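[1] Okay, predicted coordinates and the sequence, questions at the end:
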Amino acid sequence: MKRFKKLSLLLLIGVVFVSCSNDDDVQPFNEPILNNMEYGLGEKSNSGVSGKATFNQLESGSVQLILEVEGTSSGNMHPAHIHMNSAAEGGGIIVSLEPVDGATGLSITEFSSLDDGTAISFEDISDLDAYINVHLSSEALGTVVAQGDIGQNELTGESKSYDLDERAVEGISGSVLFEERMSGEALATLSLNGTPDGGMHPAHIHMNSAVEGGGIIYSFNPVNGTSGMSETHLGALDDGTAFGYADVLEVDGYVNVHLSSDALGTVVAQGDIGQNELTGESKSYTLNERAVPGISGTVLFEERVNGEAQATISLDGTPDGGSHPAHIHMNTAAEGGGILYTFTPVDGTTGMSKSNVAALNDDTAFGYADVLEVDGYVNVHLSSDALGTVVAQGDIGQNELTGESKSYTLNERAVPGISGTVLFEERVNGEAQATISLDGTPDGGSHPAHIHMNTAAEGGGILYTFTPVDGTTGMSKSNVAALNDDTAFGYADVLEVDGYVNVHLSSDALGTIVAQGDIGENELTGNSVTYTLDEADVTGISGSLLFEERISGAALATISLSGTPDGGSHPAHIHENSAAMGGGILYTFTPVDGTTGMSQSQVEALDDGTVFGYEDVLTLDGYVNVHLSANDLATIVAQGDIGANN
């Protein structure tokens, strides 16, 4: 970095001492220095030589240039020059300097014109398009031991580095560093690891992102395979358009490094730059196995500086040589919907696809932020000729699952052997994915399923219709966002609903329930109490009464009797007081079915409307009677004390 120093005129002293790299040597000058500026000289050719160049403004109007370097040896003289252009470009000599003395590392030159006689002043130095070379010797001018850009080519300290990732050749990767010059142009340095000795690797800036591809807009100096390095001055594109450091930061482009000039189709390292750089923000979604066993993976969206996104689909299990179309579709996967965006097809051999996401297929702007909010899902298809076969699928954006879920049991009902669960999974948007999973359903069947109001014991009308259960798979997936009457109904509502789920035998046999379960506030907590119902007036009839606590605080009451005659219907009640004392009816159960010996009732209020739930059962001063029939209530077939009387 150059430095300017305002110095007082040393008119009374008359001598200025300038220190050099050897503290024992001091060079006197008999002319005052008005200002100076300093530039660094970096090591070249692994020489171990480096230092600085100081330009002094002399009172006479001449320019004094002092080169001070370390690493030189006694007995050597090192020619030095100021050259035109930047060091990365190279250029002819414009000022010949005194050689650097290897013993002292010092060179002092005073000049007021270029070698061609053009006048130059101290003020002109900062505007020079130039650099300084210190050479190994007069016989080896081709070997530069120290070098530094000066004037408008000096680096400001502002820089930007981009990664160059491995591509077609394993083990080759690195970076490209752009450093701002005082002129606003840039020094571009490509640094690669893993390049083979002796190779030369062409490198370019291309238009667009790497996943889109595009034509060459700028050619770097080729990368030297032995050193893995390339330095290039960046001031204009290949077509002559001005292009400097600030333009690099805004360019819609990427960098390719190629295997050789004869194999430009083989890219060994690649990276997006400018507005296509990735910010580090990303979002990954799971793509689950669907029609083809063993194929699954992820789709990763990575934010670019310009707000667009790089999408990478990574699948395991795809067959070699295949090509798998992939799209973003509208709605959830459970609902299905039209194509919004088309990805680059997945390569079956690698399982990979990369796409730039900037707009939907209809040209609507669509970037990274839009991905996070989209009401959509991703399908990967078997082939362009078999789009109906989906091999991997996943919800994205607002349809992503949060990880919160609730599962309810669906118990066997009219058809032996059919039972399972209904799983509700919360989406980011508050809606829910509902998955019904049943065992025992017959192949080829289709089983309508609904959420009904109230408890299963009470029964009630349909609130929500699921996608029918496929009998062959026993599965059904639905998006739960609204009830059938369009009332909003999402995951949180499921947890609170006063409802239950029915799965029916078929659309022609809705009266036959094959699986059923209470959900929401009607779910059972696991707390329960059982009371014995003893034989009373009819020999051989006895059983039990089970009260199970619900989330709501109400109770499910299940009467189970043995010995009841087929076809009968047995009224049952909770009475006040103990059985020995007798008392009036407090609560009426659903009558016991004589054929099954069963009755299920919802217990949340007494017959007079008084709130009465599970906790009230435990402390009740009461008993239960099961009667012979509605026409013969006087005949008690089973009886037992409950609550405080047990």
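    Perfect, I can see it now. Residues are numbered from 1 along each chain as shown.
[2] all contacts plus neighbour counts: C-alpha atoms, from now on.
    Noted.
[3] which stretches of the chain form helices?
    Using DSSP state H, the helices of the chain run over 122-125, 245-250, 368-373, 491-496, 614-619.
[4] Please list the outside residues in contact with stretch 379-388.
    322-329, 346, 389-394 (CA atoms under 8 Å, 6 or more residues apart in numbering).
[5] Among those, which pair sits farthest apart?
    The largest separation in these, counting by CA to CA, is between 322 and 329 at 21.9 Å.
[6] Show me which of these two is the more surrounded one.
    Ranked by neighbour count (other CA atoms under 10 Å), residue 322 and residue 329 place residue 329 first, with 22 against 16.
[7] Test my guess that the more buried one contacts residue 393.
    No - the pair residue 329 / residue 393 is not scored as a contact, 10.4 Å apart, by CA atoms under 8 Å.
[8] what is in contact with those two at once?
    What both residue 329 and residue 393 touch, as defined by CA under 8 Å, 6+ apart, is the set 377-379.
[9] The spatially closest residue to residue 543 that is not a sequence neighbour: neighbour count?
    Counting by CA to CA, 6 or more residues apart in numbering, residue 561 is the residue found nearest to residue 543 once chain neighbours are left out, at 4.2 Å. Counted with other CA under 10 Å, the neighbours of residue 561 add up to 25.
[10] now swap in residue 340 and tell me
    18.
[11] Could you do residue 229 as well?
    If we define neighbours as other CA under 10 Å, then residue 229 has 20 of them.
[12] let's bring in a second model and compare:
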Amino acid sequence: MSDPVRTLLTALLTATLLISTVLMAACADDVVAPVQGVGGDAPVLLEQVTYSLNAVSSEGALPQGLSGEVVFQELDASRMLVTVAIDDTVDTPLIHPVHIHENDADTGGPIAFFLGALDNNARGAARSVHVIEKSLDSLLTFDGHVNIHESNATRDTLLAQGDIGANDNASPTLFQLNRVAEPRHAAYPLQAVPNSSTQAPEGFEGTVRFEELTPSQTLVQVQVDGGSPATGGAHPVHLREGAAGEHADDSAPEVVIAYLGAIDGAPESLGTSWTVVNRSYDELLDADAHVRIHLNNEALGTSVSAGDIGANAVPM
């Protein structure tokens, strides 16, 4: 969008922003995009575009498939936040890989981008987020579609898909991102945890990074050192109470502060996940907490990586 057009739209929308903000607050459960909110000392208007994801029936674990939406939001001139949200949660420990594929859905094509895997065990989260270092304008002309797969082991089984970019006629709309004027960043190391599994017996090292997004939201990235752990599975990631050494075998859900994005262990993935956590940056950096990567949802007592954060560690 050109600067004159953005300026004009900003002027036209100023009078309605207070009303729309109230509506968004009143209908928070209906808002897919996670970075709309109230407050902040540097609110800006950015573009977003939404596409439908249609259920695909199969003979797999979820025969009716899943339906939902994928929302692409500008974070800045060179980054998009991609939110995948399904309409209903399902009772399964599976973690569903999500990809942007080339070509339209009917034609099919290779993976162009890995998106955030959907962790159904994340207590009804029913969504995932991912950051792509591309502009929103580049997406609008991209010949592609989004697929939600059953699992990495059954990638040929689709649960949902939908066309995006050049293959759909969706138009961008504006949203208000209430970012702070000077976002702060912090990073903490994750140490490998040796274990008795055959997939990742030595565990793997990594880093968790916190980026101040809005006054009440923090963007969290978990990155495995060297890229994908190449386990062929998918690994739940939790922000948990207490220090890592005190809770090594604790898989109880009541000590989970936030379910972070799962790590996709497909060999060709980037070994990274993203999450928008509805807690302020200061709250997270003061928290008595740690980050733990688990083997899978059926073996939450088996850790492959862990590291202290907040009050329990000094940032890198």
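    In hand now; what should we look at? Keep in mind that what you see is a predicted model, and the values were worked out from it rather than measured.
[13] so what number do they get for TM-score?
    Between these two chains, after superposing, the TM-score reads 0.44 (TM-score structural alignment, normalised by the length of structure 2); 166 aligned residues with a CA RMSD of 3.8 Å.
[14] just to revisit the earlier point, looking at the contacts of stretch 379-388 of structure 1, which one is closest to residue 370 of structure 1?
    Using CA to CA, the contacts of stretch 379-388 of structure 1 come closest to residue 370 of structure 1 at residue 328, 12.1 Å.
[15] Go ahead and confirm the closest one touches residue 357.
    No - the pair residue 328 of structure 1 / residue 357 is not scored as a contact, 10.7 Å apart, by CA under 8 Å.
[16] Counting residues, which strand of structure 2 comes out longest?
    In structure 2, with assignment by DSSP state E, the single longest strand is strand 42-55.
[17] Show me the helices in the stretch 1-150 of structure 2, by range?
    Taking DSSP state H, counting those that start in this stretch to define them, one finds helices in the stretch 1-150 of structure 2 at 3-26, 136-140.
[18] how close does residue 181 of structure 1 sit to residue 422 of structure 1?
    Distance of residue 181 of structure 1 to residue 422 of structure 1, given as CA to CA, to the nearest Å: 65 Å.
[19] Mind checking what helix or strand follows the helix or strand harbouring residue 188 of structure 2 in sequence?
    According to DSSP states H and E, residue 188 of structure 2 maps onto strand 185-192. Next in sequence after strand 185-192 of structure 2, counting helices and strands by DSSP H and E, comes strand 206-214.
[20] So which elements touch that following strand?
    With contacts defined as 3 or more CA pairs under 8 Å, 6 or more residues apart in numbering; DSSP states H and E, the packing partners of strand 206-214 of structure 2 are strand 173-179, strand 185-192, strand 217-224, helix 281-285.
[21] For residue 42 of structure 2, which of those is the nearest?
    With CA to CA as the yardstick, what comes closest out of these is strand 173-179 (5.5 Å).
[22] between that closest one and helix 3-26, how big is the angle?
    Interaxial angle, strand 173-179 of structure 2 versus helix 3-26 (axes from the mean of the first three to the mean of the last three CA atoms, to 10 degrees): 80 degrees.
[23] orientation of strand 173-179 of structure 2 relative to strand 217-224 in degrees?
    Using the same axes, to 10 degrees: strand 173-179 of structure 2 against strand 217-224 is 90 degrees.
[24] coming back round to it: so residue 181 and residue 422 of structure 1 - more neighbours on which side?
    Counted by other CA under 10 Å, residue 181 of structure 1 and residue 422 do not tie: residue 181 has more neighbours, with 26 against 22.
[25] surely residue 214 of structure 2 meets residue 276?
    No - if you go by CA under 8 Å, residue 214 of structure 2 and residue 276 don't touch, sitting 10.1 Å apart.
[26] who's more crowded, those two?
    Comparing residue 214 of structure 2 with residue 276 by other CA under 10 Å, the one with more neighbours is residue 214, at 27 against 24.
[27] Spatially nearest residue to that one, not counting backbone neighbours?
    residue 179 (4.4 Å).
[28] Residue 544 of structure 1 now?
    residue 532 (4.5 Å).
[29] before we move on, what about residue 357 of structure 1?
    residue 309 (4.9 Å).
[30] Then residue 163 of structure 1?
    Per CA to CA, 6+ apart, closest to residue 163 of structure 1 is residue 175, 4.4 Å.
[31] What is the neighbour count of that neighbour?
    19.
[32] Report the contact partners of it.
    Counted by CA under 8 Å, 6+ apart, residue 175 of structure 1 has contacts 161-165, 190-192.
[33] Redo the residues you listed as JSON lines? Include neighbour count.
    Shown next, in JSON lines, are the contacts of residue 175 of structure 1 (neighbours: other CA atoms under 10 Å):
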{"residue": "161", "neighbour count": "14"}
{"residue": "162", "neighbour count": "20"}
{"residue": "163", "neighbour count": "20"}
{"residue": "164", "neighbour count": "24"}
{"residue": "165", "neighbour count": "18"}
{"residue": "190", "neighbour count": "25"}
{"residue": "191", "neighbour count": "20"}
{"residue": "192", "neighbour count": "26"}
